[in-house]
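1. structure for this input, please:
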Amino acid sequence: MTNTPTTFFGWIIFLIQQYHGYYLQGLLTTLETSLAGTICGCFLGFLVGIIQATDIRAQDNMIKKILLGIPWVIAKIYVTIFRGTPMIVQAMVIYYGSSTVFGIDLKPFNAAIFIILLNTGAYMSETVRGGINSIDVGQIEGAKALGMGYVPMMIYIILPQTFKIIAPQIGNTFVANIKDTSVLNVIAVTELFYITKVAAGTYFRMFEAYTITALIYLTLTLLFNGLLKLIEKYMAGKESYEVLNPAAAK
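-> As a prediction, the model looks like this:
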């Protein structure tokens, strides 16, 4: 092998020159799968969280208990399984199990989104449930006193406040999913970690190749964490407010 680098930084530059296109491909796949999985997973998390937060009372009739209880049990089993097992195991079971048991040929990219979706949904559901339960009971009682039904109350009163409360956690989940996509290389998803394995294996320069990947992941997390802080600051509003009409405030 001629004209090969002899120093650490020389190898870093060399690998970037040789594999920058592949690194970019892996980066885009990582962002696409993590973003799509997080968005869809949040919708699933809201649905499951609402089901888990549903109050089943002892005085409710049997039909209502069954109609509310069955989804609650299913949601509880789903959350327990996906919160209690690693994503790498879930990836293997879902990807190979879908083909072996159900005869469904999932493409690695589609499987990646589906796995992230299910994993995110399980964790977000607990966050949503906690957000719903944190809403002041007086608001719920006031809505009921005005004759507002359960669905309108959730749409117009509970969920908007819940979303504002858990918005930071949604952003943190997205950042976590960017890093967690690395485990999906076990099902041949061509994300950033998978691409790095190819680059590292070609020249047997593991340290240099994974250093590049570590810097890419670090840059992504710092970038999105900074963006999330700006969004949180915007949602929180101004720290101080100016009263335009002091007389009216008295």
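2. CA atoms for contacts and neighbours, from now on please.
-> Will do.
3. quick check, central residue of the protein?
-> Thr38 (3.6 Å; Cα atoms, centre = their mean).
4. before we move on, which element is that residue in?
-> Using DSSP states H and E, Thr38 falls within helix 8-53.
5. next up, the contacts around Gly45.
-> By Cα atoms under 8 Å, 6 or more residues apart in numbering, the contact list for Gly45 reads Thr120, Gly121, Ala122, Tyr123, Met124, Ser125, Glu126, Val128.
6. wait, the fourth one touches Ile81, no?
-> To tie it back to what came earlier, the one meant is Tyr123. No: under the criterion of Cα atoms under 8 Å, Tyr123 makes no contact with Ile81, lying 10.9 Å away.
7. between the two, which one's more packed in?
-> The neighbour comparison of Tyr123 against Ile81 (other Cα atoms under 10 Å) goes to Tyr123, with 19 against 13.
8. the closest residue to the more buried one other than its chain neighbours: neighbouring residues, count only.
-> Closest residue in space to Tyr123, ignoring its immediate chain neighbours: Arg83 at 6.6 Å, by Cα to Cα, 6 or more residues apart in numbering. The tally of other residues near Arg83 (other Cα under 10 Å) stands at 17.
9. quick one more, to check against the first:
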Amino acid sequence: MEAWWQGVQKGFYQTFILKDNYMYFVKGIRITLLVTVLALVLGLVLGVLVAVIRSAHDQQPENRRGILLRIFNGICKLYLTVVRGTPMMVQLLIMWFVIWPVLFPGATRATDGNLIRCAVLAFGVNSGAYVAEIVRSGIMSIDKGQMEAGRSLGLTYVSTMRHVIIPQAFKNVLPALGNELITLLKETSIVTVIGLKDLTKGAMIIQANTYQALVPFIAIAVMYLVMVLFLSWLLGKMERRLRKSDIR
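-> Have a look, this model is predicted:
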């Protein structure tokens, strides 16, 4: 037992203190949070757009669906099918090794900036598919009379969606969106496959340099857990505030 404890102490020293190894964790947390936040913003924008198109198509009578609406709905359904039907790691590899060189021929060099932008785009596109279905379920849960009331007041379809439907739908789907945020935060750990030095990559570098696996990997597990618990607390607080505003 004493030998094991001494090994843990040695591992702690090598993981955090030796050669300022703790900086790998500091930089890794910064990159992990940066990728998560930017990907979430992109996913929300893309998801809401897709959800509005899908909802507009489903709510319109078949004889009133225009050609453009049918085409956009078909594109959205294809996007949802492909993204939700393939692994996130495969999407990330395709984004970095296949799509990224085509979109940005001069930016294929593996710098942190390029890797972060590629990761944000890949995770944002992936998250957008799940956010789209979450938001669409929220939109479809709103009574049709809300849309009719908005249109009767002279609002356009887009204005009614923006000022009447989406705010109500957001309250309904906030817990599901919170789960998507937490899932996105944990999924960013796979950016190591393209070489981005996030939190997980930092622990892997320390393990390779010190031959200590216990402390680095337990440390990042605790760090991810703390971040998830903080996000869960924050989302719970938002939900309580929204419930209070409904009561008032």
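10. how much space is there between the residue nearest to the centre of structure 1 and Ala167 of structure 1?
-> The gap separating Thr38 of structure 1 from Ala167 of structure 1 is 12 Å, by Cα to Cα, to the nearest Å.
11. one more: Leu44 of structure 1?
-> Distance from Leu44 of structure 1 to Ala167 of structure 1, by Cα to Cα: 15 Å.
12. okay, those two: which has more neighbours?
-> Shown here are Leu44 of structure 1 and Ala167; by other Cα under 10 Å, Leu44 has more neighbours (20 against 16).
13. how about that one, what's its match in structure 2?
-> In structure 2, the residue matched to Leu44 of structure 1 (TM-score structural alignment) is Leu46.
14. for Val215 of structure 2, see how far away the closest residue to its match other than its chain neighbours is.
-> Leaving aside its sequence neighbours, Leu46 of structure 2 sits nearest to Gly128 (Cα to Cα, 6+ apart; 5.2 Å). For Gly128 of structure 2, the distance to Val215 of structure 2 (Cα to Cα) stands at 35 Å.
15. in terms of neighbours, single out the busier of those two.
-> Neighbours were counted for Gly128 of structure 2 and for Val215 using other Cα under 10 Å; Gly128 has more, 28 against 22.
16. any idea which helix or strand carries that one?
-> Per DSSP H and E: helix 112-141 holds Gly128 of structure 2.
17. average gap between the helix or strand that comes right after that helix and structure 1?
-> Downstream of helix 112-141 of structure 2, the first helix or strand assigned by DSSP H and E is helix 144-152. In the superposition with structure 1, the average deviation recorded for helix 144-152 of structure 2 is 2.7 Å (mean Cα distance after the TM-score superposition for structure 1).
18. ok, now stretch 199-210 of structure 2?
-> Relative to structure 1, stretch 199-210 of structure 2 is 0.8 Å off (mean Cα distance after the TM-score superposition for structure 1).
19. against structure 1, where does that stretch fall?
-> By TM-score structural alignment, stretch 199-210 of structure 2 lines up with residues 192-203 in structure 1.
20. next one: that stretch to chain centre, how far?
-> Chain-centre distance of stretch 192-203 of structure 1: 26 Å, with Cα atoms, centre = their mean, to the nearest Å.
21. buried sites along that stretch?
-> Within stretch 192-203 of structure 1, the residues scored as buried using 16 or more other Cα atoms under 10 Å are Leu192, Phe193, Tyr194, Ile195, Thr196, Lys197, Ala199, Ala200.
22. how about the second one, what does it touch?
-> If I follow you right, that is Phe193 of structure 1. Gly26, Ser182, Asn185, Thr213.
23. go ahead and confirm Leu31 of structure 1 touches Lys179.
-> No: using Cα under 8 Å, Leu31 of structure 1 is not in contact with Lys179, being 9.9 Å away.
24. I'd like the next helix or strand past whichever helix or strand Phe174 of structure 1 is part of.
-> Secondary-structure element containing Phe174 of structure 1, defined by DSSP H and E: helix 159-180. Downstream of helix 159-180 of structure 1, the first helix or strand assigned by DSSP H and E is helix 192-203.
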